[in-house]
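A.B. asks: got a predicted structure here, sequence first:
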Amino acid sequence: MTQKKNNFKNVEETRITISELMLPSHANFSGKIHGGYILNLMDQIAFACASKHSGTYCVTASVDTVDFLNPIEVGELVTMKASINYVGKTSMVVGIRVESENIQTGKVNHCNSSYFTMVSKNEDGQGISVPGIIINDDIEMRRFLKAIKRIEMKKNRQEEFDSDHFTPNNYIKDLEAYNVKIDL
């Protein structure tokens, strides 16, 4: 792993906001804005935010918690706000909030919050260290801590279910309350 001088940056230094008017060409078959289009915009702002923080080219490693809370209509203004919530050695978690605004009425809806893990790369595609983050308030601290918990839960889930010691029969009772038929 190539090392880059590790310094620290305030969250505010790399916060990004973008807004875009939703056009009919962005709509799906039901007339709402296509979720894939929104994900594409989210990936772009995550890249911009992570690259601004790290000063390097960044790639998307994973996306966590994509819940579409409210549909977005054609003609609405979509605003995405991105900030660095967590930094590791070469990775950063970018928190993104998506809101839609009816520009005629001014009504704003929270449509999505998501977390993109981005990895900083050098010219050879190797991971490169990123600046640390300076936490300035309770909200930034809560976001950092929540990112740590999501990382820990993901690791624990992988260890539990991806190990060679996984035994499906140990979980049959756990599945009884679900809409599933076990036919092993």
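C.D. replies: Thanks, I have it. Residues are numbered from 1 along each chain as shown.
A.B. asks: contacts, neighbours, all on C-alpha from now
C.D. replies: OK.
A.B. asks: how many residues are close by residue 8?
C.D. replies: Applying other Cα atoms under 10 Å, we find 14 residues neighbouring residue 8.
A.B. asks: again with residue 144
C.D. replies: By other Cα under 10 Å, neighbour count at residue 144 equals 19.
A.B. asks: isn't it up against residue 86?
C.D. replies: Yes: at 5.0 Å, residue 144 and residue 86 qualify as touching, with contact defined as Cα atoms under 8 Å.
A.B. asks: surely residue 89 and residue 133 touch.
C.D. replies: No: taking Cα under 8 Å as the contact criterion, residue 89 and residue 133 are not neighbours in contact, 11.3 Å apart.
A.B. asks: more neighbours: which of those two?
C.D. replies: Looking at residue 89 and residue 133 with other Cα under 10 Å, you find the greater number of neighbours at residue 133, namely 20 against 16.
A.B. asks: ok, structure two:
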Amino acid sequence: MEDKKSPADSTVTLAHIMSAHDTNLYGTVHGGVVMKLVDDAAGAAAARHAGCPAVTASVDRMSFIAPARVGDLLTVNAQVEYAGRTSMDVGVRVTAERWNAPGPATEVVTAHLTFVAVDADGTPHAVPALVPVTPQERALHERAGARRAERAASRAASRGQDGA
């Protein structure tokens, strides 16, 4: 296992053309279809960083900004933004290129997920440290660290309320 990696080392891009099979009764792509693409790309980015399989631990936030439609080319970009001892926070951005409306791609979804690296037995596995290089990577790293702290505080508060 490498000691350190940059966020760019984990970057994954998936592209998928949406078909009628992917849509709901309103003619827009099912949220679950997009969620699967997000999870696939984020999982690949986490595994790329960890150098071993990684499993989804949580979805911190998934915001649907605009609908995707039949014929749209969805591009899913995922990158590890923070790495702990065995877990990684992955940021995902999904854009749509409209086949019938030339112009720039439209942002349709943003998401933040947490993954845990695991060995063949499903036991958590240590991951390389993440070293952000660019100012943007450092800003994303800082925000991901804040989300991690919020999750930890929320878990602690929940345990206190449950008496556990």
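C.D. replies: Done, it's in. Here the structure is a predicted model, which is why all the values come from computation and not from measurement.
A.B. asks: contacting residues for residue 52 of structure 2?
C.D. replies: When contacts are counted by Cα atoms under 8 Å, 6 or more residues apart in numbering, residue 52 of structure 2 touches 117-119.
A.B. asks: of these, buried ones?
C.D. replies: Neighbour-count burial (16 or more other Cα atoms under 10 Å) applied to the contacts of residue 52 of structure 2 gives 117-118.
A.B. asks: quick check, nearest of the contacts of residue 52 of structure 2 to residue 134 of structure 2?
C.D. replies: Each of the contacts of residue 52 of structure 2 was checked against residue 134 of structure 2 using Cα to Cα; the closest is residue 117, at 25.0 Å.
A.B. asks: which one in structure 1 is aligned with residue 111 of structure 2?
C.D. replies: With TM-score structural alignment as the matching criterion, the partner of residue 111 of structure 2 in structure 1 is residue 114.
A.B. asks: list the contacts for its match?
C.D. replies: 63-67, 95-97 are the contacts of residue 114 of structure 1 under Cα under 8 Å, 6+ apart.
A.B. asks: how about residue 152 of structure 2?
C.D. replies: Applying Cα under 8 Å, 6+ apart, no residues contact residue 152 of structure 2.
A.B. asks: before we move on, what about residue 93 of structure 2?
C.D. replies: Applying Cα under 8 Å, 6+ apart to residue 93 of structure 2 gives the contacts 76-78, 107-111.
A.B. asks: who wins on neighbours among the residues you listed?
C.D. replies: In terms of neighbours by other Cα under 10 Å, the contacts of residue 93 of structure 2 top out with residue 78 at 31 neighbours.
A.B. asks: could you pull out the helices for structure 1?
C.D. replies: Taking DSSP state H as the criterion, structure 1 carries its helices at 35-54, 138-161.
A.B. asks: most tightly surrounded among those?
C.D. replies: Highest mean neighbour count of the helices of structure 1: helix 35-54, a mean of 20 (counted as mean count of other Cα atoms under 10 Å).
A.B. asks: which residue numbers in structure 2 go with that helix?
C.D. replies: The counterpart of helix 35-54 of structure 1 in structure 2, counting by TM-score structural alignment, spans residues 31-50.
A.B. asks: go on, stretch 142-155 of structure 1?
C.D. replies: Residues 139-152 of structure 2 are where stretch 142-155 of structure 1 aligns, taking TM-score structural alignment as the criterion.
A.B. asks: which residue packs closest to the residue nearest to the spatial centre of structure 1, ignoring adjacent ones?
C.D. replies: For structure 1, the residue sitting closest to the mean C-alpha position, by Cα atoms, centre = their mean, is residue 115 at 1.9 Å. Take residue 115 of structure 1 and drop its neighbours on the chain: the residue closest to it by Cα to Cα, 6 or more residues apart in numbering is residue 95, 4.7 Å away.
A.B. asks: brilliant, that's me finished.
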